[in-house]
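A.B. asks: compute the structure for the input listed below.
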Amino acid sequence: MPTLVKTIATAVGVILLCAGGPTTAGAAPADGTVSCEGPVPDCVSRLEHTLAAVRDELGCDHRAPFAALYVRVQGALRQTLRERPALFAEPTWVARDLDAAFVSRYLTAYRDDRDGRPVPRAWRIAFTAARTGQTNAAQDALLGANAHIQRDMPYVLAGLGLVTPGGATRRGDFDRAQAVLDRAYEPAVQDIARHYDPLLATADARWNPVARLTAHQLLVLWRRNAWHYAERLTAAGTPGELRRASRAVEDNAAAWGTLLAAVQVPGYRLVRDGYCRDGRSTGATPPLPAWQPRQLPASLASGRLPEGD
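C.D. replies: Sure thing, here's the model as predicted:
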């Protein structure tokens, strides 16, 4: 019973901290929250359509590459659930609770920024680069992914709980979800290269400012960091500890965002904008590949964390 009480108290504290703490964006607007009912593939399909509407609304806006990536992730999750319904021990937690809460975080940040409300630092870095920077589309996609995974995900995980009602860890399902990202990764890169930036067609693994890590490896690392920071949030036993854990989340995501936005090429914004306007395809979206879990890189097997944390 004490463990259950602590879990509930921590979840409430995380929710309150995210809603009104000094390092966050403030309370979510009413239209920033999505929920899912019914069969889990149908739930994911509705979230996919919601994100596709955001992507289409953005057009050639430099925030669109991340939205396009996110649509692909939802499509991969929907298709994987239909093809392998036994993949997850708790499919409703992964595809309904976690996914809906996670998508809500992105929609809140997107709509807050769109409507002139403050957003968390990592999102501010991403949106500022998209609005005024000379970054390429891969950077914009990764800046959004960094803010969403390393900043938003720890709060979502801690708020939902890292263990089942019966006390079993949810880490296995969280790790298995990496296969969904792996499935979505290459089609997402192709989408972004076709619609937003030709650079990705030839330089996806070599453009980024994080030496010796591909974009895929960054996503693996960031998800492991997210679980680590969720554990810190969950373990916080006092308001002071919770504030310090939250500050670590915010600082880590902002530091990564600053690094990712550092490399900019003068004039490249005009190149991208012209490419998107003149050659943006309106053809059918290529299908997802067959489900094929990717081997985790040995260097990331233990989930390396940023130095000094």
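
A.B. asks: C-alpha from now on. contacts and neighbour counts both.
C.D. replies: Fine.

A.B. asks: how distant is the helix or strand that contains D112 from the center of its chain?
C.D. replies: In this structure, D112 is located in helix 99-114 according to DSSP states H and E. Shown here is helix 99-114, whose average C-alpha point lies 10 Å from the average C-alpha point of the whole chain (C-alpha atoms, centre = their mean, to the nearest Å).

A.B. asks: the closest residue to A109 other than its chain neighbours in helix, strand or coil?
C.D. replies: Among residues not flanking A109 along the chain, V119 sits closest, at 6.0 Å (C-alpha to C-alpha, 6 or more residues apart in numbering). Counting by DSSP: H, G, I helix; E, B strand; the rest coil, the backbone at V119 sits in coil.

A.B. asks: this one as well, want them side by side:
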Amino acid sequence: MITLARAALGTVLALSLAAAPLRPAAADTYPGDPDPVRGIVLPPLDSLISLLPPLPVPGSEYAGDLCRSGSSLCIDEVMARMRTRLDGLVATCSHSAIFSLAYLRVTENVSNAVRSGYFDDAKWLNRVDTVFADLYFRTTSDWEAGRRANIPAAWKIALQAEDDHAMSGLGNFLLSMNAHINRDFPYVLAKVGLTAPDGTSHKADHNRYNQRLDQLYVPVFKEEAARFDPTFDDINAGSVEETIAGVIMRGWREMVWRHAELLSLARTPAARRAVEKQIETYAALQAIGIRQFFTTPHPEKRDAWCAVHGATG
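C.D. replies: Purely as a prediction, here's the structure:
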């Protein structure tokens, strides 16, 4: 009962974040500026998220095969694979390049954050990043090879939309972000571990990255628009656009953690299957909504733009 109640509360919080207003930051402060407590600024939404503490998931040693050392070299290898993949997608102006570029920029940011000492547990972040990216590489490889029977529904919607040239660039971005975050990320966190062997929860590090993401929306949106789809940043709402992106991402990432808790605490195969169904359904429903809202009637304009500007990055 406690687990279900906390999960429900997490769902309410995630949904409420999509409508919660953000107070504009002071003109002389930026995401990541130091505060006397943790070395980062905590905007109001992050204070709200912190009101819901993590569930007491038992700690354990990492038992995975990927990045066992926890070294930052793991992320270096991930970024090399991402750059190779992106180059191939750009060469054909594939609509998959949108997410590939964004994912690379996020991973570069994670790498810089880990090396700067931004997180409490660098080894945990390196492992999470590596396992997370490996799942993306395997899913996209299976799709491209025609091995599609076991691909999750959210990913099928996202990847088919890319192949169909049916979406705006922003639509492709949101579909793949949804599939990789709302569908994939809970499994990754549950596999790598939510709690250190000494009992320390990794939730603080998970939350801490929200501020780093805030720094990425403007430059990534501008690069996507410059290279692949000039309508990508057409919302043009200034700080409001950034706030919307930050609110949505915080809501998604909070739900990710709560779903990972439910996976980790499932005590029977039937209980785990129930959680998996919840995760798959949540991500698929998000994908259906995005797919309907961001359809574009003129994909040829986007393709023509990419043919001229795509390789300029």
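
A.B. asks: okay, now the residue nearest to A109 of the first structure: neighbour count?
C.D. replies: As a burial measure, the neighbour count of V119 of the first structure was computed by other C-alpha atoms under 10 Å and equals 20.

A.B. asks: same question, R277 of the first structure
C.D. replies: The tally of other residues near R277 of the first structure (other C-alpha under 10 Å) stands at 13.

A.B. asks: contacts only, for it.
C.D. replies: Taking C-alpha atoms under 8 Å, 6 or more residues apart in numbering as the definition of contact, the neighbours of R277 of the first structure are C60.

A.B. asks: to which residue of the second structure is it aligned?
C.D. replies: With TM-score structural alignment as the matching criterion, the partner of R277 of the first structure in the second structure is A307.

A.B. asks: try A235 of the first structure
C.D. replies: Structural alignment (TM-score structural alignment) places A235 of the first structure against L265 in the second structure.

A.B. asks: so how far is V192 of the second structure from the nearest residue to its match once chain neighbours are set aside?
C.D. replies: Nearest residue to L265 of the second structure in three dimensions, chain neighbours excluded: V57, at 6.9 Å (C-alpha to C-alpha, 6+ apart). According to C-alpha to C-alpha, to the nearest Å, V57 of the second structure stands 13 Å off from V192 of the second structure.

A.B. asks: what of G64 of the second structure?
C.D. replies: 7 Å.

A.B. asks: what about these two, which has more around it?
C.D. replies: Neighbour comparison, G64 of the second structure and V192: the larger count goes to V192, with 22 against 12 (by other C-alpha under 10 Å).

A.B. asks: return the residues in contact with the more buried one.
C.D. replies: When the contact criterion is C-alpha under 8 Å, 6+ apart, the partners of V192 of the second structure are Y62, A63, G64, W124, R127, V128, V131.

A.B. asks: the same query, at a cut-off of 10 Å, please.
C.D. replies: Taking C-alpha atoms under 10 Å, 6 or more residues apart in numbering as the contact definition, V192 of the second structure lies against 60-64, 66, 124-125, 127-129, 131-132.

A.B. asks: the strands in the second structure, which residues?
C.D. replies: Listed in chain order, the strands of the second structure (DSSP state E) amount to none at all.

A.B. asks: on that earlier part again, tally of neighbours for the match of A235 of the first structure?
C.D. replies: Residue neighbour count, defined by other C-alpha under 10 Å, stands at 18 for L265 of the second structure.

A.B. asks: equivalent analysis for R273 of the second structure, please.
C.D. replies: When neighbours are defined as other C-alpha under 10 Å, R273 of the second structure has 13 of them.

A.B. asks: hmm, back to that, write a ChimeraX command that selects only the buried members of the contacts of V192 of the second structure.
C.D. replies: Selecting the buried subset of the contacts of V192 of the second structure in ChimeraX, with 16 or more other C-alpha atoms under 10 Å as the burial test, is done by:
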select :62,66,124,125,127,128,129,131,132
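
A.B. asks: can you redo the contacts of V192 of the second structure as CSV with distance to L45 of the second structure?
C.D. replies: Shown next, in CSV, are the contacts of V192 of the second structure (distance: C-alpha to C-alpha, whole Å):
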residue, distance to L45 of the second structure
S60, 30
E61, 32
Y62, 31
A63, 34
G64, 33
L66, 33
W124, 24
L125, 22
R127, 27
V128, 24
D129, 24
V131, 28
F132, 25
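
A.B. asks: follow-up on the earlier one: list the residues that contact the match of A235 of the first structure.
C.D. replies: Residues counted as contacts of L265 of the second structure (C-alpha under 10 Å, 6+ apart) are T3, L55, P56, V57, P58, A190, H259, A271, R272, V275.

A.B. asks: now those residues: which count as buried?
C.D. replies: Buried by 16+ other C-alpha under 10 Å: L55, V57, P58, A190, H259, R272, V275, out of the contacts of L265 of the second structure.

A.B. asks: related to what we said a few turns ago, show me what contacts the residue nearest to L265 of the second structure?
C.D. replies: For V57 of the second structure, the contacting residues are A190, G193, L194, T195, A196, G199, T200, S201, E261, L262, S264, L265, by C-alpha under 10 Å, 6+ apart.

A.B. asks: quick one, which of those residues are buried?
C.D. replies: Buried residues within these, defined by neighbour count using 16+ other C-alpha under 10 Å: A190, G193, L194, T195, A196, S201, E261, L262, S264, L265.

A.B. asks: identify the residues contacting the residue mapped onto I235 of the second structure from the first structure.
C.D. replies: For I235 of the second structure, the equivalent position in the first structure is taken to be A203, counting by TM-score structural alignment. With contacts defined as C-alpha under 10 Å, 6+ apart, the neighbours of A203 of the first structure are A138, A193.

A.B. asks: ok, I125 of the first structure next?
C.D. replies: The neighbours of I125 of the first structure, taking C-alpha under 10 Å, 6+ apart as the test, are 119, 131, 143-144, 147, 253-258, 260-261.

A.B. asks: if I look at K6 of the first structure, how far off is A235 of the first structure?
C.D. replies: Taking C-alpha to C-alpha as the criterion, K6 of the first structure is separated from A235 of the first structure by 9 Å.

A.B. asks: now swap in A253 of the first structure and tell me
C.D. replies: Distance, A253 of the first structure to A235 of the first structure, by C-alpha to C-alpha: 20 Å.

A.B. asks: likewise C276 of the first structure?
C.D. replies: Following C-alpha to C-alpha, the distance that separates C276 of the first structure from A235 of the first structure is 46 Å.

A.B. asks: noted, bye for now.
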